[in-house]
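Enquirer: Pasted the sequence and its predicted model underneath.
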Amino acid sequence: MSTVNTVRKGPVEWIVLDRPDRLNALDEPTRRALLAALLGAEEDPEVRCVVLTGSGRAFCVGQDLAARHELDDAGATVRDTYNPLVTVISTMDTPVVAAVNGLAVGAGMGLALVCDLVIAAEEASFACSFGKVGLVPDTGVSSVLVGALGHARAFDLAVTGRSLRAAEAHGLGLVNAVVPAGDLEQETQARADALAAGPATALALTKRIFRLAAHAPLAEVIAAEADAQGVAARSPEHAEGVAAFTEKRTPRFTTAH
């Protein structure tokens, strides 16, 4: 039985962590299955947006501590099976939306926050709990928290491991929207559909520039903006956008990523 399932809803691919009895904890087979699902979506020209979520009452509680042998060489485990997940989510041209349905803990928090948009159910919560088991943040948590909150607030969350309710995470700018649990799927699908209907080339270029802007000097960022604008202006999507504006209609962007 697969621990990661995919469901296609039009041009949107839902990737579902499906170990509800383990709160979607990540053992190595699950991490590898998740990576395969993400790469499959990235390579499929019909997929214009990806949604990552969990089944049951958790989004993902991070490393499965029952798989203790995986931490015998924790550095290798992170490098070989966690870092590739962060890399593909953050670098794939296709937008990735996290639908956080419940607990997002440790590496699960990292997987959610490294996505391009985060929609959370009111009951969802986030916890940087690595320190509680004598470990350090990984799966992109360090980068996202320090970038969004600064050193002091990020360090506080890391050393205390305290839980952030969805509303607080939203107030801190870590989450884009908080919705009732019963509306999470519908609201996420609406956001994903809007992204899927957008100009794929421009969205992909914007994602690349924003990821670069998080760490690169201004000179490098504005050079990347200029290069990207040259590509975008030559795309059929730009021509369609201008035509739609002139004709006072909604643009119909169909170019695959």
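Expert: Thanks, I have it.
Enquirer: Every contact and neighbour count from this point should use C-alpha atoms.
Expert: Noted.
Enquirer: now the closest residue to Gly173 other than its chain neighbours: how far from Ala169?
Expert: The spatial neighbour of Gly173 that comes closest, neighbours along the chain excluded (Cα to Cα, 6 or more residues apart in numbering), is Ala148 at 7.0 Å. For Ala148, the distance to Ala169 equals 11 Å [Cα to Cα, to the nearest Å].
Enquirer: the more surrounded of those two?
Expert: Neighbours per residue, other Cα atoms under 10 Å: of Ala148 and Ala169, the larger number sits with Ala169, 19 against 14.
Enquirer: related to what we said a few turns ago, quick check: the residue nearest to Gly173 vs Leu174, distance?
Expert: Per Cα to Cα, Ala148 is found 7 Å from Leu174.
Enquirer: next one: Glu123
Expert: For Glu123, the distance to Leu174 - Cα to Cα - is 15 Å.
Enquirer: who's more crowded, these two?
Expert: Neighbours per residue (other Cα under 10 Å) separate Glu123 from Leu174, with Leu174 holding more: 22 against 17.
Enquirer: correct me, but that one touches Leu113?
Expert: Yes - judged on Cα atoms under 8 Å, Leu174 makes contact with Leu113 at a distance of 6.9 Å.
Enquirer: Second structure follows, compare the two:
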Amino acid sequence: MSDDIVLTSLEDGVLVVTLNRPTAMNALSVALSYELTRTFTRAAQPDVRAVVVTGAGRGFCAGADLRDTRTGDVARESLRATYHPMVLALTALEKPVVAAVNGPAAGAGLALLLAADARIGAPAAKLVPAFATIGLVPDSGVGYLAARVLGEAQALRWLAGGEPLTADQALARGVYEAVIDEPLPAAIDLARRLASAPGRAYGLTKRMLWAEGRRLLAANLDLEVELQQLAVSDPERAAARARAVESMGSKTPEKEKP
């Protein structure tokens, strides 16, 4: 396996972006988040007609890496400087974006699939809203994006309740287009078909449907910072986070490039 934390391949105009931290279930380290932002920004180039996002190994993305060493406050580093640019770069793409959800997705990792135009999941690809269980509110755009995909009432019950969605439940609620054993080939095929629309029809239609959404997403990201600061300062938050880190065990993350 390559040491690169993001793998990319371009074939017939479809850029496959693979999160490559399999031993950490592709958890979002600072380095991974930065590299995804760069990758999604480069994907705006005309040689890329569609994007597919997936994960290496058993998981799609386990969310924020709680073992990452960080300095500064959560608003400046973990949100505004790290996760928000990644989500904004992905939603700015005026071309088909399909998520091949090969395994579980949790926390901030949910933003990567909810921001896609379509999602195809594996039977093991449950969706875990891990925020409430560690005393946080949804961040990285997950709150706004979940409401956009599920509707506000379902999104609130899911995110605040903290109960995972199984792949079949996600399919029934319209999060997944399909649930199949090998989602990546199907996602690539779907991305290729969506990109076959002549001229700029797909991109301009996406711009129209996201015109208000991008403004609301940006406002929601700013609100996240304020609300997450309140959540982090609650005395019960530290104990919840410590329990979560302890439950992860003492595995040493794989070597990564800065």
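Expert: Structure's in. What do you need? Just so we're clear, the structure is a prediction, and the values are computed from it rather than from any experiment.
Enquirer: Tell me, how many residues neighbour Trp14 of the first structure?
Expert: So Trp14 of the first structure, with other Cα under 10 Å, has 27 neighbours.
Enquirer: my bad, should have said Val232 of the second structure
Expert: By the measure other Cα under 10 Å, the count of residues near Val232 of the second structure is 19.
Enquirer: Could you pull out the buried residues of whichever strand or helix holds it?
Expert: Assigned by DSSP states H and E, Val232 of the second structure belongs to helix 201-233. By neighbour count with 16 or more other Cα atoms under 10 Å, helix 201-233 of the second structure contains the buried residues 202-203, 206-207, 210, 213, 217-218, 220-222, 224-225, 228, 231-232.
Enquirer: Show me what it is packed up against.
Expert: Applying 3 or more Cα pairs under 8 Å, 6 or more residues apart in numbering; DSSP states H and E, we find helix 201-233 of the second structure packed against helix 142-150.
Enquirer: what's the mean distance for the helix it packs on versus the first structure?
Expert: Comparison of helix 142-150 of the second structure with the first structure after fitting gives an average deviation of 2.1 Å (mean Cα distance after the TM-score superposition for the first structure).
Enquirer: any residues touching stretch 81-94 of the second structure, and which ones?
Expert: For stretch 81-94 of the second structure, contacts defined as Cα atoms under 8 Å, 6 or more residues apart in numbering pick out 30, 33-34, 36-37, 40-41, 43-44, 108, 111-112, 115-116, 140-141, 202-204, 206-207, 214, 221.
Enquirer: Determine how far the last residue of that stretch lies from the first.
Expert: Distance between the two ends of stretch 81-94 of the second structure: 23 Å, counting by Cα to Cα.
Enquirer: now stretch 36-53 of the second structure
Expert: In stretch 36-53 of the second structure, first residue to last residue: 10 Å (Cα to Cα).
Enquirer: same deal with stretch 139-158 of the second structure?
Expert: Terminal residues of stretch 139-158 of the second structure are spaced 14 Å apart (Cα to Cα).
Enquirer: Apart from its chain neighbours, what residue comes closest to the spatially most central residue of the second structure?
Expert: Geometric centre of the second structure, nearest residue: Leu112, 2.0 Å, by Cα atoms, centre = their mean. Excluding the flanking residues, the one nearest Leu112 of the second structure by Cα to Cα, 6+ apart is Val87, at 7.1 Å.
Enquirer: now the helices for the stretch 51-200 of the first structure?
Expert: Using DSSP state H, counting those that start in this stretch, the helices of the stretch 51-200 of the first structure run over residues 74-77, 83-91, 107-113, 141-160, 166-171, 184-196, 200-213.
Enquirer: Which among the ones you listed is found nearest to Val50 of the first structure?
Expert: Checking the helices of the stretch 51-200 of the first structure against Val50 of the first structure by Cα to Cα gives helix 184-196 as the closest, at 7.4 Å.
Enquirer: list the helices and strands the closest one packs on?
Expert: The helices and strands touching helix 184-196 of the first structure, judged by 3+ Cα pairs under 8 Å, 6+ apart, are strand 12-17, strand 49-54, strand 96-100, strand 117-121.
Enquirer: Mean distance of the second one to its aligned residues in the second structure, please.
Expert: Average distance between strand 49-54 of the first structure and its aligned residues in the second structure, after superposition and using mean Cα distance after the TM-score superposition for the first structure, equals 0.4 Å.
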